[in-house]
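J.: Prediction below, plus the sequence it came from.
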Amino acid sequence: MQKDNLLKERTSRLKAIKKLIKNNRIKSQEELLGLLTNEGYEVTQATLSRDLKLLKVGKVSDGHAGYVYTLPGEDDRGESEEIFVQDFMRGYVSIEWNDSTVVIKTFSGQANSVANALDSLNLNEILGTVAGDNCIFASLRKNVTGEHFMKALKKHIPNLDD
């Protein structure tokens, strides 16, 4: 009987963790522990760490100097895309292209976040990206022009400047 109660408590706690991560930009386990406590859950840092591993929680750049927790999975696609768009918009400065290469200039230290965001949008027009500190090279697929790439990118980021 006690095992059933522990399982129900854990399932309830895991649901609460998912809800908190979806609805808040949580930067640390301490912050998450505080939110869980406010929800009525008493949990140790070690248990929380195991729960995060079980849920396959990761961290993505917040576009500044830190990271926030994120959940994997198809059910988060719209919300995740919104985060990727925000990361892209926070970091990029300009976009130029030639026949087969797009060059995206970013603020210093933001190229990896912007490239990750771009890769996560899964644009068919791109073969791959390479990021430095403040610049990204994106290789376009055969017969894809820079204009075609920009049109595809603007489907995900309508307010993107040319």
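T.: The structure has been received and is ready for your questions. Numbers count the residues shown, from 1 in each chain.
J.: make it CA atoms for all contacts and neighbour counts henceforth
T.: OK.
J.: May I see the buried residues of the longest helix seen in the chain?
T.: For the chain, the helix with the greatest residue count under DSSP state H is helix 2-23. By neighbour count with 16 or more other Cα atoms under 10 Å, helix 2-23 contains the buried residues 13-14, 16-17, 20-22.
J.: can you give me the strands for the chain?
T.: 58-61, 67-70, 92-97, 101-106, 126-131, 135-140 (DSSP state E).
J.: Mean neighbour count and distance to Met150 for the ones you listed - can I get that in CSV?
T.: As requested, the strands of the chain are exported to CSV (neighbours: other Cα atoms under 10 Å; distance: least, Cα to Cα, whole Å):
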stretch, mean neighbour count, distance to Met150
strand 58-61, 16, 24
strand 67-70, 19, 27
strand 92-97, 16, 9
strand 101-106, 21, 10
strand 126-131, 17, 11
strand 135-140, 22, 11
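J.: Save those as a markdown table, and put in distance to His156 too.
T.: A markdown table is the format used below for these (distance: least, Cα to Cα, whole Å):
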| stretch | distance to His156 |
| --- | --- |
| strand 58-61 | 19 |
| strand 67-70 | 20 |
| strand 92-97 | 15 |
| strand 101-106 | 16 |
| strand 126-131 | 14 |
| strand 135-140 | 17 |
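J.: Alongside the first one, take a look at this:
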Amino acid sequence: MRKSERQQYLRQLINQNNIERQEDFVSLLTQDGIEVTQATISRDIKEMQLVKVPSDGGGYHYSLPVQKQLDTQKKLKKTLNNAFISLDMLEKMVVVHVQPGSGPALATLISQMNFGEIFCTIGDDSTVLSICRSISDAKGFKAKINSLLTN
């Protein structure tokens, strides 16, 4: 199965199921006769910018990202407001803690914004670290994140 077909199938699975873990994707695909590894699913999740959103019965499940017609800033604002936990700064570094699964998408969106004050941004499952060019740039970037959260 080609990557594009697999990712389309993942979209269908997300629309039909509350998928909480990458292993759930692997199990559902295996049940349908599609052999795939957890590492492949992990890469697909990152590329598709899937996010985890709260489930009705508690916990979190994967969801499709904001529709493509929204511009990057709107996507960034929505992702922040849906997944935000905390924001902190240390010298030139700004850290955003988010719901599990949201870190890669948020890091990508921050990078796509091309903020001049940011040297680089790194994201893992639930943390995004932006290293700014100066302490004043870090303060300015932190203020931008705060403004996206409050508006």
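T.: Yep, it's here. Just so it is clear, the model here is predicted, and its values are computed rather than measured.
J.: what's the TM-score for these two chains?
T.: Here the superposed chains carry a TM-score of 0.52, computed using TM-score structural alignment, normalised by the length of structure 2; 101 aligned residues with a Cα RMSD of 3.0 Å.
J.: With distance to Leu52 of structure 1 as extra columns, can I get the buried residues of helix 2-23 of structure 1 in JSON lines?
T.: Formatted as JSON lines, those follow (distance: Cα to Cα, whole Å):
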{"residue": "Arg13", "distance to Leu52 of structure 1": "11"}
{"residue": "Leu14", "distance to Leu52 of structure 1": "9"}
{"residue": "Ala16", "distance to Leu52 of structure 1": "12"}
{"residue": "Ile17", "distance to Leu52 of structure 1": "8"}
{"residue": "Leu20", "distance to Leu52 of structure 1": "12"}
{"residue": "Ile21", "distance to Leu52 of structure 1": "10"}
{"residue": "Lys22", "distance to Leu52 of structure 1": "13"}
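J.: residues touching the residue nearest the centre of structure 2, list them.
T.: Nearest to the geometric centre of structure 2 sits Ala105, at 2.6 Å (Cα atoms, centre = their mean). By Cα atoms under 8 Å, 6 or more residues apart in numbering, Ala105 of structure 2 lies in contact with 46, 49-51.
J.: hang on, the earlier thing: nearest to Leu160 of structure 1, of the strands of structure 1?
T.: Closest approach to Leu160 of structure 1 among those (Cα to Cα): strand 92-97, 9.9 Å.
J.: and for that closest one, what span of structure 2 is it aligned with?
T.: Aligned using TM-score structural alignment, strand 92-97 of structure 1 spans residues 84-89 in structure 2.
J.: post-alignment, the matching stretch versus structure 1, mean distance?
T.: Comparing stretch 84-89 of structure 2 with its match in structure 1 after superposition yields a mean distance of 0.9 Å (mean Cα distance after the TM-score superposition for structure 1).
J.: Now do that stretch: distance to the chain's middle.
T.: Remark: stretch 84-89 of structure 2 is offset 15 Å from the chain centroid, using Cα atoms, centre = their mean, to the nearest Å.
J.: Then stretch 61-75 of structure 1?
T.: Centre-to-centre, stretch 61-75 of structure 1 and its host chain are 4 Å apart (Cα atoms, centre = their mean).
J.: cool, stretch 142-151 of structure 2 as well?
T.: 18 Å.
J.: likewise stretch 41-51 of structure 2?
T.: Between the centre of stretch 41-51 of structure 2 and the centre of its chain there are 8 Å (Cα atoms, centre = their mean).
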